[in-house]
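Colleague: Fold the following.
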Amino acid sequence: MKKQKCESLEQARGHIDEIDQALIEMIAVRQFYVDQATRFKRTAEDVQSPERVQQVINKVREKANELHTDPDLVEKIYREMIQHFIQRELKEIRP
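Modeller: Predicted structure coming up:
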């Protein structure tokens, strides 16, 4: 996504609204693939996989640093999202 200087508050808010829409769409796609992955998991340990969680956190923190954004914020958002998806997956494994 290309960044551009805004000439008004309305223009900045318009870009923020577009980004919010794209973020929600991407979260929906991520959820779809998490649901797909759940089909291949058999146990709660498979779902919770602390090693995989840490891999994801390390990767997103690194990307945040590359893009000059706050890695702590990115980690916090990802930990919350991952925890939500873990709870969703556990409901599928333990009906």
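
Colleague: going forward, measure contacts and count neighbours with C-alpha atoms only.
Modeller: Noted.

Colleague: what about the helices in this protein?
Modeller: With DSSP state H as the criterion, the chain has helices at 9-38, 44-48, 50-66, 71-93.

Colleague: Let's have these in TSV, adding distance to Lys2 and mean neighbour count.
Modeller: TSV is the format used below for these (distance: least, CA to CA, whole Å; neighbours: other CA atoms under 10 Å):
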stretch	distance to Lys2	mean neighbour count
helix 9-38	11	13
helix 44-48	36	15
helix 50-66	16	14
helix 71-93	20	15
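
Colleague: Also this sequence, please, to line up against the first:
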Amino acid sequence: MELHDMAAHCQTLDEVREHIDQLDRQIVGLIAQRGRYVSQAARFKKDSHAVKSPQRVEQVFAKVRALADELGANPHVTEQVYRAMIAAFIQQELAEHSALS
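Modeller: As a prediction, the model looks like this:
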């Protein structure tokens, strides 16, 4: 079963919003968890180029586009969300990496 098949069929806009609110809570929890791993990664990187890691970033974008296709998400939207998220995490990691130096 694909992820988009798992969405409840809502009868009202309030129902839609309730489901979106529940998903937002899960998504923010996952962002927090991802951020904790990003914080740990700063310890293992030698310099700001390693933090930015353009080759790794492009691998992540390719991976999430493929996951989007597999899971029934819009690949363009998924990539744009990840571009914004990774840019913010890079800034966080740069600050953390700098504090370790």
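
Colleague: follow-up on the earlier one: let's have the helices of structure 1 in a markdown table, adding distance to Lys3 of structure 1.
Modeller: Converted to a markdown table, the helices of structure 1 look like this (distance: least, CA to CA, whole Å):
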| stretch | distance to Lys3 of structure 1 |
| --- | --- |
| helix 9-38 | 9 |
| helix 44-48 | 36 |
| helix 50-66 | 16 |
| helix 71-93 | 19 |
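
Colleague: Relative to Met1 of structure 1, which of those helices is closest?
Modeller: Across these, Met1 of structure 1 has its closest neighbour in helix 9-38 (9.0 Å, CA to CA).

Colleague: mean offset of the closest one relative to structure 2 (after superposition)
Modeller: Following superposition, helix 9-38 of structure 1 is found to deviate from structure 2 by 0.8 Å on average (mean CA distance after the TM-score superposition for structure 1).

Colleague: start and end residues in structure 2 for that helix, please.
Modeller: Mapped onto structure 2 using TM-score structural alignment, helix 9-38 of structure 1 spans residues 13-42.
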